[in-house]
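A.B. asks: would you be able to build a 3D model of this:
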Amino acid sequence: MSDNHPSEDSGLQESFLSHLFELRDRVIKAGLAIIIVFVCLVYWAPDIFHLFAQPLLKALPAGGKMIVTDVTGSFFVPMKVTMLVAFLVALPVVMYQLWAFIAPGLYQHERKLIVPLVVSSYSLFIFGMSFAYFLVFPTVFEFMASYNAPLGAEMSTDIDNYLSFAMTTFLAFGITFEVPVVVVVLVRMGVVSLAKLREIRPYVIVGAFVISAVVTPPDVLSQLLLAVPMTLLYELGLLIARFYVPKPGDDDSADADADANANANANNPGA
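C.D. replies: Alright, predicted model coming up:
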């Protein structure tokens, strides 16, 4: 009696290695895209940082400046900001490489959902960062600066500390604005029903204020500027998810059969 286990094991190993090599190639392509954009922008790194720090610079009193407490900070901080901008510019390429890697393992109806999700996720993340830059930063910095005059304190912020604060805030608001996408995906994939998401609305509101208290500066204004949009975006997600509720006929069996037939035809071209 013949034993097919060695051939099966070797086939699985080859399949795993092929996926690993493909992942490596996708990561290299995504990394090259970021590096190319960074190289194109690095000449303007000081200007990019000046634009990045503009909300704080406007809030400083007359003659106020940012300071550098680290010997290499004046060089590396603008480089980090430029790398962040390069990543955001190249993010569609990164997302495409990720999509191209996982697409073969998805059903047909899932592939149709990927492109709208990628576009909406990227757009909402950029919109969240823009919301933080154009509204949250000026409001919070002016609010904080108003407390320095009565104290007789001079508001001078180290550029490295400002970078850490801005990165944390950008990340918090970028992720927050992904709430509608998360809600739609949960409903469309049948993980949670739309009725259940509506039922837990009070807990989501409380959770939004708890999260905003953790990730924002310790003042009520900045917490409200994160918690209120998070709550409204959750409601927007519930509104949009109504159009993506899976119907009784929406199952994976048809897609699975179609994919199996496609694979069979590909493996037997002469059939």
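
A.B. asks: could you use CA atoms for every contact and neighbour count after this?
C.D. replies: Noted.

A.B. asks: which of the helices or strands spans the residue nearest to residue 85 when sequence neighbours are not counted?
C.D. replies: In this structure, residue 85 finds its nearest non-sequential neighbour in residue 38, 7.9 Å apart by CA to CA, 6 or more residues apart in numbering. Residue 38 is part of helix 5-41 when elements are defined by DSSP states H and E.

A.B. asks: buried residues in stretch 62-78, which are they?
C.D. replies: Burial within stretch 62-78, assessed by neighbour count using 16 or more other CA atoms under 10 Å, is assigned to 68, 77-78.

A.B. asks: to compare with the earlier structure, here is another sequence to fold:
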Amino acid sequence: MMATENRQSFLEHLDVLRAAIVKIALVTIGFGMVAFFFKEQLFSVVLAPKSDGFITYRLFDRIAAWSGGLSEPFSVRLINTGLAQQFIIHMKTALCAGVLCASPYILYQLFRFVSPALYENERRYVTRMVGGGYVMFGLGVLISYFLIFPLTFRFLGTYQVSGEVDNLITLDSYISMLVMMCLAMGLVFEIPMLSWLFAKLGFLSADFMRRYRKHAIVIILVVTAIITPTSDIFTLSLVALPMWVLYEVSILIVKRTVTHK
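C.D. replies: A predicted model of the protein is given here:
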């Protein structure tokens, strides 16, 4: 009798999970379809960093003019090499936009599914972890979109070994690099939240992080080399620097967490 009740309870949980997954899929597809039909608006955002009129470039141009320097205008034209490539990229980009727009609802459904199994204090920690992690991930994506990717693209897109060699950058290469760098930086910005969680669980201390700071820097460089889509020093430096800063910030967070534990 007990086994039957447990089995029924398990099946009921599966039904709840299935319903949550269906809702998540429908909302994600819905946002993706909206993004697909608003093609001009979608790609005006996606392709903005390739133009020298992008806000980041204009800001650096003003800084250069204020300091007495001159910045050269640049222009990079993207090409397409596959018959169906543009349509496929359009679909993939719209789906990514759908996932991004639906992400708050996805987190809500997942939390709603697991929350009945949590105690009140556990729900509080999970809420902080999920909310803080979401904010930090979004911050990482924004920093990548507005700072790291534009500077990387401008450097690599205009770099030439000779004036006789033109850069022909494919749309697929551009989109892939943009998505990978935004995703990588979003994950990198989870370092403080993970440090806070490990400190709460008693697995991490500020003294430990200070003691192994040199080792952490080596690990940061190795991870940066893995997650970045290119292997040039410029891009590696742009990604490694925020990771190191986040590590130092995490030391302060862990110290404060352990003190007020």
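
A.B. asks: what's the TM between chain one and chain two?
C.D. replies: Remark: TM-score between the superposed chains equals 0.84 [TM-score structural alignment, normalised by the length of structure 2]; 241 aligned residues with a CA RMSD of 2.2 Å.

A.B. asks: picking up where we left off before, so which of the buried residues of stretch 62-78 of structure 1 comes closest to residue 116 of structure 1?
C.D. replies: residue 78 (33.6 Å; CA to CA).

A.B. asks: show me what residue 30 of structure 1 aligns to in structure 2.
C.D. replies: Under the alignment defined by TM-score structural alignment, residue 30 of structure 1 is paired with residue 24 of structure 2.

A.B. asks: contacting residues for residue 206 of structure 2?
C.D. replies: By CA atoms under 8 Å, 6 or more residues apart in numbering, residue 206 of structure 2 lies in contact with 251-252, 254-255.

A.B. asks: residue 42 of structure 2 too?
C.D. replies: Contacts were defined as CA under 8 Å, 6+ apart; by that measure residue 42 of structure 2 touches 35-36, 94.

A.B. asks: quick revisit: got the buried residues of stretch 62-78 of structure 1 as JSON lines, with secondary structure and distance to residue 95 of structure 1 columns?
C.D. replies: Formatted as JSON lines, these follow (DSSP: H, G, I helix; E, B strand; the rest coil; distance: CA to CA, whole Å):
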{"residue": "68", "secondary structure": "coil", "distance to residue 95 of structure 1": "35"}
{"residue": "77", "secondary structure": "helix", "distance to residue 95 of structure 1": "26"}
{"residue": "78", "secondary structure": "helix", "distance to residue 95 of structure 1": "25"}
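
A.B. asks: can you give me the strands for structure 1?
C.D. replies: Ranges of strands in structure 1, per DSSP state E: none exist.

A.B. asks: burial count for residue 180 of structure 1?
C.D. replies: Counted with other CA atoms under 10 Å, residues neighbouring residue 180 of structure 1 total 24.

A.B. asks: pretty sure it sits against residue 232.
C.D. replies: No: with contacts defined as CA atoms under 8 Å, residue 180 of structure 1 does not count as touching residue 232, sitting 9.5 Å away.

A.B. asks: the nearest residue to residue 16 of structure 2 once chain neighbours are set aside and residue 161 of structure 2, how far apart?
C.D. replies: For residue 16 of structure 2, the nearest residue in space outside its immediate sequence neighbours is residue 113; the separation is 7.2 Å by CA to CA, 6+ apart. Computed as CA to CA, to the nearest Å, the residue 113 of structure 2 to residue 161 of structure 2 distance reads 55 Å.

A.B. asks: please identify which of those two sits among more neighbours.
C.D. replies: Counted by other CA under 10 Å, residue 113 of structure 2 and residue 161 do not tie: residue 113 has more neighbours, with 15 against 7.

A.B. asks: what's residue 244 of structure 1 aligned with over in structure 2?
C.D. replies: In the superposition onto structure 2, residue 244 of structure 1 corresponds to residue 257 when matched by TM-score structural alignment.

A.B. asks: typo on my end, it should be residue 115 of structure 1
C.D. replies: By TM-score structural alignment, residue 115 of structure 1 lines up with residue 127 in structure 2.
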